[in-house]
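Enquirer: compute the structure for the input listed below.
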Amino acid sequence: MDSTEDTTSRMPPYSLRSKLLDDFRITISFIGKVALKKVNGFSKSMAIMVSVFLVRAIVGGNIVPQAISRIVNALKDEALNTAIFGFWLFIVSAIIYAATEFILFKYFKKLAETIIALKKSVIDSIRANGISDSPEDVVGRISSDIDFVIWNMNAVLVTLLPNIFTGIVAAYTVLNFNMYVGLVTVFTLTPYLMLAEYYSRRVEIARLEERHEYSVSIAYIRDVVYWRQENGFLSQVLSKWYRAILRVMWYDRVYWGVSFFTQFTSIGIISFVAVLQAYNGAIDVGSLAGIISATINAHSALLNAMWALCIQGQNVAAIKRIYVYFHGMNQRDRGVLETPLMQTMRRR
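Expert: As a prediction, this is how the structure comes out:
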């Protein structure tokens, strides 16, 4: 436990390499070398999930703003047919969103199968090779970390993909309405990426410590329940876990607080620029309404997409704890896991 405390108490060093990209490489490596190999049909379920979110991105990022634009222009021009067409676009959008939710069931079913398969694989690996870590921590890795990795990997994918797709389509929609307003919109989206990079560089260390203390606490809780022996160890572990999870929650608040400020400030700036364009005759009222709608979609999407990458930073900590138990991990795999952050801590 001491070695974990020594490494996880240090703040990550500054580096020109992107922590977000390093974390993404680790996540993709885990999916490709573990999930796809251990679970039959996982690749097919992933393809279904990606296809669903592509369709939804087109609907939410383009069709809905176009529907709003048509309805507003119909009221201005007193064109009932145009308004009716806009209403039909909303109905079609609702049907697509509802239908695709049921299509996603196969993907979520496969996640549950993945958890079972990976736990069996880890147990088989331990039976064959034994363990070098503390038994208490290993119990936590099997009973808790595998579930944590799979469900957080799901949270990353189902948040990142639809929001990235929607954000790109929505930004493209604004560019189609008006190039000048579109460029301003794209510029105001960049702070989310910088904020996510800041978050991911700091949260992994706190999450590594939290996962370790949580795993150890499971074994101590078992001792209390079965043998009524506590000896003060459980209180110490829970106190360390509490300090670690507080750090994670603080970084969460930093991300969301700054992101919300960025979101609403940016929407206000873009709306002001769009109104000036409408006042100068560059766009009509319907286009103005469509721009504001697409801008809200773009900022909400990018805010949530970058949060998915933040979750990824937490999940990578747990992936590193269980990756070692899977067969076929060569030197290249270890190089993927050993990000500059972890290499620096190991040298200290």
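Enquirer: switch to C-alpha atoms for all contacts and neighbour counts from now on
Expert: Will do.
Enquirer: distance of the residue in the chain sticking out farthest from the centre from I221?
Expert: Computed with Cα atoms, centre = their mean, the residue of the chain farthest from its C-alpha average is E78, at 44.3 Å. For E78, the distance to I221 (Cα to Cα, to the nearest Å) stands at 70 Å.
Enquirer: repeat that for F233.
Expert: 10 Å.
Enquirer: again, but for Y180
Expert: Counting by Cα to Cα, the gap from Y180 to I221 is 60 Å.
Enquirer: quick check: A274 touching S287?
Expert: No. Look at A274 against S287 with Cα atoms under 8 Å: they stay out of range, at 9.1 Å.
Enquirer: joint contacts of these two?
Expert: Residues touching both A274 and S287 by Cα atoms under 8 Å, 6 or more residues apart in numbering: none at all.
Enquirer: for the protein, what spans make up the helices?
Expert: 2-8, 19-30, 36-38, 42-58, 64-77, 80-103, 105-129, 135-140, 146-177, 179-227, 233-279, 285-322, 331-337, 340-347 (DSSP state H).
Enquirer: format the ones you listed as CSV; extra columns: mean neighbour count.
Expert: Shown next, in CSV, are those (neighbours: other Cα atoms under 10 Å):
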stretch, mean neighbour count
helix 2-8, 13
helix 19-30, 19
helix 36-38, 15
helix 42-58, 18
helix 64-77, 21
helix 80-103, 15
helix 105-129, 16
helix 135-140, 18
helix 146-177, 22
helix 179-227, 20
helix 233-279, 16
helix 285-322, 24
helix 331-337, 14
helix 340-347, 14
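Enquirer: and this one, please, so the two structures can be compared:
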Amino acid sequence: MKLFQFDNIIKDMKILAVFVKRYMRYRYIVIGFLLALTVFILRAYTNGSIVPLVIKDLADAVGRGNIIGGGGTYALMRLGIAVIIMVGTEWMLKPYFSSIARFIVDMKKNMIKKIDPTNGDRKDIVGRIASDIDFVAWNISSMYTTVTPNVLTAIVSSMTLYTLNPMIGIINILFIPIPLIILNQYVKRAEIARMGERMMYSESIYYIQKFVEGDCNAHEILTSSLNKWYSNIQKLIYLDRFYWSSTLAYIFLAPIFSILLLSMGNIRVTSGDVAGIIYTSMQIHSSLINGLWGLAILGQTIPAIERILNISERR
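Expert: Predicted structure coming up:
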């Protein structure tokens, strides 16, 4: 039963909510996130509906031997619209990324006002301002730009697959809990490794500065810090491979099962239906995996978020 408990993910989301509520309430941040959301909705509709149906119609047109003309021409026109949407919306993301950069500057100014240099470990405080704020801001941005568009695409693709074949659509939805189980196991282990990595990174920055300033005794401690940092990074690299190898296998599992079901059930479908079902099924699960990776990024970011929140609590 414990395998199906997503307590680590829920805990991380609560910590993220505290950070966002406390620090990310600037008007320019809200506007940037809303503009990005508009882009993600347009792209989800494009990737999850327009493109799969274009593939279906083109495959049917090839089967009829008449690509240019009839349904084939209409499909190519819709494909052109999809290209315009994908390329055009890229420029709508510029204000969003600019808002993240501006937030990092404002956040550092805010944290400097709150820090008491005489209270706490100086080498750790340097790391929190110099590194953790950038790390957290860009990782939250990565999480948002990974989770939101991919989850929206997975939802739209699921609806499209249901219109192509209701039974296949329902079966693909039943596969969704599998990557959630994998993610929960990843997050639980990655947080521990990332906490150690962040602490050793902060410590190494401090002792590099001490060594450059002429403190020869700092060399031995710096070497130890770098070795510990490397050890934690190796753990994260292993966990990343665990996540991606497991989920990549999952991406192909649902489409293969769908095709086997079609063949065993003697379901009458056109070549276009088969092409659309395969593409849309893979789109659902690849989008879901990529979206969940955003939550995996969050799991690695939580230790740094807690370190920043801890500064405020010391005040």
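Enquirer: and the TM-score between them?
Expert: TM-score of the superposed chains, computed with TM-score structural alignment, normalised by the length of structure 2, equals 0.93; 311 aligned residues with a Cα RMSD of 2.1 Å.
Enquirer: residue in structure 1 matching S142 of structure 2?
Expert: Using TM-score structural alignment, the partner of S142 of structure 2 in structure 1 is A155.
Enquirer: list the contacts of that match.
Expert: Counted by Cα under 8 Å, 6+ apart, A155 of structure 1 has contacts 308, 311.
Enquirer: cool, the one 5 residues further on as well?
Expert: If a contact means Cα under 8 Å, 6+ apart, then L160 of structure 1 has 304-309 as its contacts.
Enquirer: name the nearest of these relative to V55 of structure 1.
Expert: Nearest to V55 of structure 1 among the contacts of L160 of structure 1 is A305, at 16.8 Å by Cα to Cα.
Enquirer: how far away is the residue farthest from the centre of structure 1 from A318 of structure 1?
Expert: Where A318 of structure 1 is concerned, E78 of structure 1 sits at a distance of 59 Å (Cα to Cα).
Enquirer: how about V184 of structure 1?
Expert: From V184 of structure 1 to A318 of structure 1 the distance is 38 Å (Cα to Cα).
Enquirer: leaving out chain neighbours, which residue sits closest to G41 of structure 1?
Expert: K110 (7.7 Å; Cα to Cα, 6 or more residues apart in numbering).
Enquirer: so L292 of structure 2 makes contact with L183?
Expert: Yes. Using Cα under 8 Å, L292 of structure 2 is in contact with L183, at 7.1 Å.
Enquirer: the residue most central in space within structure 1: what's it in contact with?
Expert: A centroid search over structure 1 (Cα atoms, centre = their mean) returns A308, at 1.6 Å, as the residue closest to the centre. For A308 of structure 1, the contact set (Cα under 8 Å, 6+ apart) comprises 155-157, 159-160.
Enquirer: and in structure 2, which of these remain?
Expert: For those, the subset whose aligned partners also touch in structure 2 (both residues aligned by TM-score structural alignment, their matches' Cα atoms under 8 Å) is 155-157, 159-160.
Enquirer: show the contacting residues for the residue nearest to G41 of structure 1.
Expert: Residues in contact with K110 of structure 1 (Cα under 8 Å, 6+ apart) are 41-42, 45.
Enquirer: quick check: the corresponding residue of structure 2 for it vs M92 of structure 2, distance?
Expert: Under the alignment (TM-score structural alignment), K110 of structure 1 pairs with S99 of structure 2. According to Cα to Cα, S99 of structure 2 and M92 of structure 2 sit 12 Å apart.
Enquirer: what do you get for I10 of structure 2?
Expert: For I10 of structure 2, the distance to M92 of structure 2 equals 31 Å [Cα to Cα].
Enquirer: just how off-centre is stretch 314-329 of structure 1 within its chain?
Expert: 18 Å (Cα atoms, centre = their mean, to the nearest Å).
Enquirer: and the end-to-end length of that stretch?
Expert: Using Cα to Cα, the two ends of stretch 314-329 of structure 1 sit 22 Å apart.
Enquirer: can you tell me what sits against it?
Expert: 23, 26-27, 30, 34, 121-122, 125-126, 141-142, 145-146, 148-149, 152-153, 200, 203-205, 207-208, 211, 337.
Enquirer: show me what S143 of structure 1 aligns to in structure 2.
Expert: Per TM-score structural alignment, S143 of structure 1 is aligned with A130.
Enquirer: no, scratch that, I was asking about V216 of structure 1
Expert: In structure 2, V216 of structure 1 lands on E203 (TM-score structural alignment).
Enquirer: can you tell me, leaving aside adjacent residues, what's nearest to its match?
Expert: For E203 of structure 2, the spatially nearest residue (Cα to Cα, 6+ apart) is K123, at 5.7 Å.
Enquirer: now do the contacts for the one you found.
Expert: 202-203, 205-207.
Enquirer: cool, R198 of structure 2 as well?
Expert: 132, 229, 303-304.
Enquirer: could you do I123 of structure 1 as well?
Expert: When contacts are counted by Cα under 8 Å, 6+ apart, I123 of structure 1 touches I142.
Enquirer: separation between it and A318 of structure 1?
Expert: 17 Å.
Enquirer: cool, and R346 of structure 1?
Expert: From R346 of structure 1 over to A318 of structure 1 (counting by Cα to Cα), the distance is 18 Å.
Enquirer: now Y325 of structure 1
Expert: According to Cα to Cα, Y325 of structure 1 stands 12 Å off from A318 of structure 1.
Enquirer: quick one: map I171 of structure 2 onto structure 1.
Expert: In structure 1, I171 of structure 2 lines up with V184, judged by TM-score structural alignment.
Enquirer: residue contacts, the residue nearest to its match when sequence neighbours are not counted?
Expert: Computed as Cα to Cα, 6+ apart, the closest residue to V184 of structure 1 that is not its neighbour in sequence is I270, at 6.8 Å. Contacts for I270 of structure 1 (Cα under 8 Å, 6+ apart) come out as 181, 184-185, 292, 295.
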